[in-house]
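Chemist: would you be able to build a 3D model of this:
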Amino acid sequence: MSDRKPMDLDLARADFPPGFVFGAATSGYQIEGRRFGGCGLSHWDTFAATPGNTVRGEDGATACDHYHRWREDLDLVRDAGLDCYRFSISWSRVLPEGRGAPNPAGLDFYERLVDGMLERGLQPFATLYHWDLPVPLADLGGWRNRDVADWFADYTEVIMKRIGDRLETAATINEPWCVSWLSHFLGEHAPGLRDIRATARSMHHVLLAHGRATQAMRSLGMKNLGLVTNFEYASPADDSPEAARAARLYDGIYNRWFLGGVFDKAYPQDVLEGLGPHMPEGYEQDFDIIGTPVDWLGINYYTRKVIAPDGSGQFPALKEVEGPLPKTQMNWEIFPEGLHHFITWTHRRYTKGLPIYVTENGMASPDTLSDGRVDDPARIEYLNRHLKEVRRAIDEGAPVKGYIVWSLLDNYEWSLGYEKRFGLVHVDFDTLERTPKASWHALGRALKDKG
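Modeler: Below you'll find the model as predicted:
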């Protein structure tokens, strides 16, 4: 039997290879506070201002006020014994109109933030886009408009000329499935569309923008560039061939489309059967840009979905059904084996030796502050189980170089407002006071010896 205390992690730093990095992640709109520092409006502001789109109409105007409290927050990263901090840059903060004149206060903020990481011995892991498209560009069609790839490359050049020389890694776009399918087909995120033509175009243009931004950073002499994709394990709801086909198509839309574009310079045929008629004319000619080589892949993983056919006959003709496993506050099944699957599968099938980072993994739970403490044993156990799957993949030869927890702070969880708490650190959204949770302390104990 293990002698581990319930509030400790099973694995420690010494159980991972030398140089393996541990970190925590956030995103700009979710924590910074859009109303501060000359930041422009993004389509999340207008989406949240539309009744019914977000819980209680909540938005990221104040969020966690990281804009003013960043020093305290970076201290929390350092004091947990973490090695890196994965943050995102707000396009609207850098370029309030999406193009044209930069916002000096925005550029200064990100420079201070990066320098603050370096002063604390933290490696800066930057992401250029985590969903907050400037409103003036949304008005021009946003991700449906092919020009978004050039706008994104120009924005990339502006910010990376300022901070690119001090970054450990840089990623282009966080979770292209969310930018496109979730937001243009399911309508659950900004811009809130449910349109298959818009979906097909955004699924292509988001990868074109990734390629153009990667080229822009290469032209600045930057290295260690990657793409961060999210994955969900798709299980058939039963043993029928129809359920197997539905789960396979879900896997194609969610997991194989974006990897196929970048690493195969082709999209999966089963998904093209539905999206092909709606794709931009001549899209095949963009694959050399989309396939611009990257230096690493980021894997964001949280859950699996149980998939059944919906009988509609309309693409994609599938639906999610309730699964039997324990669930998080998001009603997401806890299935750590899926993380092992995606690490080893992407290594064998796509990346073939490129470094892999687990760039997001974590859970929401209804954490409460009591007597100055926040006990979150379910999160500690979630981290335990997923870290073991990372360790298992490494033992099998997968080149995993780091594990980054989502999230450092409880924050604005998009259309779900402030109810779902993913943080290692509790945030009181009335006072904005930070309180490290038991999971933060457990990580600190596990990582205390940096060798």
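
Chemist: can we go C-alpha only for contacts and neighbour counts from here?
Modeler: OK.

Chemist: looking at this, Ile159 is in a strand?
Modeler: No: counting by DSSP: H, G, I helix; E, B strand; the rest coil, Ile159 is not part of a strand but helix.

Chemist: hmm, it is touching Val94, no?
Modeler: Yes: using C-alpha atoms under 8 Å, Ile159 is in contact with Val94, at 7.1 Å.

Chemist: neighbour count winner among those two?
Modeler: Val94 (28 against 20; other C-alpha atoms under 10 Å).

Chemist: Met203 versus Asn145, what's the distance?
Modeler: To Met203, Asn145 is 11 Å away according to C-alpha to C-alpha, to the nearest Å.

Chemist: which of those two has more residues huddled nearby?
Modeler: Met203 (26 against 16).

Chemist: one more, so I can put them side by side:
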Amino acid sequence: MFATGIECSYPTLEGGRWRMDQMAACGHYRHWRTDLQLVRDLGLRYLRYGPPLHLIHRGPSQYDWAFLDEVAAEMQRLGIVPIMDLCHFGLPDWLQNFQNPEVPQALADYARAFAQRYPWVQFYTPVNEMYVCAKLSALEGLWNEQCRDERAFVTAVRHLAKANVLMMQAIAGERPDAVFVNSESGEFYQPCCPDPEIRRIAAFENERRFLPLDLLYARPVQDDTRAYLLQHGMPVEEYAWFMQQDVRRRAILGVDYYEWNEKLIDSTGHAQALGELFGWYAVAGQYYERYRRPMMHTETNRMDARDGPRWLWRQWHNVQLIRQAGVPVVGFTWYSLTDQVDWDIALREPLGNVNPVGLFDLNRDLRVVGLAYQHLVRLFGADLSEAPPIEAVLDEASKVAPQKMRRLHA
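Modeler: Sure thing, here's the model as predicted:
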């Protein structure tokens, strides 16, 4: 699945006083018809698309589908296959933030209503980048609840993971053949030196990065990680509930990768951006070994537009290499279709900085990386036409995964 995406983040800031809505900042609400046509002009069919949750989900059992009805009809007319991204870094005002225990059930209700409204949609990302959302909202104090403590982080992880599980179950209840692309940020922490404390911090962060996916996929965590969860507010019975769920069978693991995803734990114990040290091949390989799910490269881009084509090809060669190693990778994504706004400062202020990361700029003019991606798709699309269908890949993964996971647990 060669794909792109519409940048759709909408976290709140300053205690919820205002919202950073990227669909508004990037002009999608005004240019959505053009944007959908641009997807097809590039020769793409698959589109990661995040309907604006904060505008649609108006209250308990209250939905405003007007905007999305038009978008969905145009997608069908153009033959676009959306991967619907139902919760992307933010919540409606009435749900406040990710510390609210009512969030999981409210999002499950929304997912069920969504699947009933659009029964033709098969691909879903119920909750985007759970780890990043919890970290920036509850540990680093940037978005939504803007907390900076371990208990708030664990609470956000619990609620995000539970929402994801319940949403997948709700959607599957309406459409049993739904496919879930669980997109997560591919992170890695490297200790700077052999100091035992620095190595301990790096080891902890390398376990923490997996927490939301461990809960989602019912993978038992290490004893010390479980103690961390219980110490910071996860009830024993809730952990047991996660371990009893099974939503993996129809799941594709999406691993996002940017130049800042690999980090160095420096001599003071703080994480610093390391750049591309090992690359998507190595980092995604760690996620595959842990979960043994079919994979998709679900996000990448480059802040330096001049280097965009080179970065694109580097990521694609990583995908080719890991496929040759036997890892079932079923998709690749340049994110996003257009340039984005204020991502160089993680959306923390409304400065209006245009980040030239898109296949098109905000005037909807094609960038060089857009031409490069169009060429890549033309070059390799036909070559991959004989790849097994998604259903066959999911079925095969379901046969081999349980045995592998038992070995890992042992």
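
Chemist: identify the contacts common to Ile159 and Val94 of structure 1.
Modeler: Overlap of the contact sets of Ile159 of structure 1 and Val94 (by C-alpha atoms under 8 Å, 6 or more residues apart in numbering) consists of Leu107.

Chemist: for Thr268 of structure 2, give its distance to Pro191 of structure 2.
Modeler: The value you get for Thr268 of structure 2 to Pro191 of structure 2, if C-alpha to C-alpha is used, is 11 Å.

Chemist: quick one, which of these two is more surrounded?
Modeler: Pro191 (22 against 9).

Chemist: show me what the more buried one lines up with in structure 1.
Modeler: Using TM-score structural alignment, the equivalent of Pro191 of structure 2 in structure 1 is Pro236.

Chemist: show me the contacts for its match.
Modeler: Per C-alpha under 8 Å, 6+ apart, neighbours of Pro236 of structure 1: 243-244, 246-247, 306-308.

Chemist: in helices only, show me those.
Modeler: Mapping these onto helices (DSSP state H) picks out 243-244, 246-247.

Chemist: let's have these in TSV, adding distance to Lys448 of structure 1 and neighbour count.
Modeler: Converted to TSV, these look like this (distance: C-alpha to C-alpha, whole Å; neighbours: other C-alpha atoms under 10 Å):
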residue	distance to Lys448 of structure 1	neighbour count
Ala243	47	21
Ala244	45	19
Ala246	46	25
Ala247	42	24
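
Chemist: and which of those residues is nearest Asn384 of structure 1?
Modeler: Set against Asn384 of structure 1, the nearest of these by C-alpha to C-alpha is Ala247 (27.9 Å).

Chemist: structure 2: which residue goes with the closest one?
Modeler: Aligned partner of Ala247 of structure 1 by TM-score structural alignment: Ala202.

Chemist: wait, that match touches Tyr189, no?
Modeler: Yes: contact criterion C-alpha under 8 Å: Ala202 of structure 2 and Tyr189 qualify, at 5.5 Å.

Chemist: identify the contacts common to the two.
Modeler: With C-alpha under 8 Å, 6+ apart as the test, Ala202 of structure 2 and Tyr189 both reach Ile265.

Chemist: how much space between Leu416 of structure 1 and Gly60 of structure 1?
Modeler: Applying C-alpha to C-alpha to Leu416 of structure 1 and Gly60 of structure 1 gives a distance of 12 Å.

Chemist: same check, this time on Ala200 of structure 1
Modeler: From Ala200 of structure 1 to Gly60 of structure 1 the distance is 28 Å (C-alpha to C-alpha).

Chemist: repeat for Glu320 of structure 1
Modeler: 29 Å.

Chemist: more neighbours: which of those two?
Modeler: Using other C-alpha under 10 Å as the criterion, Glu320 of structure 1 and Gly60 rank with Gly60 on top: 24 against 18.

Chemist: can you confirm that one is in a helix?
Modeler: No: counting by three-state DSSP, Gly60 of structure 1 falls outside a helix, being coil.

Chemist: that one contacts Asp45, doesn't it?
Modeler: Yes: with contact defined as C-alpha under 8 Å, Gly60 of structure 1 reaches Asp45; the gap is 7.4 Å.
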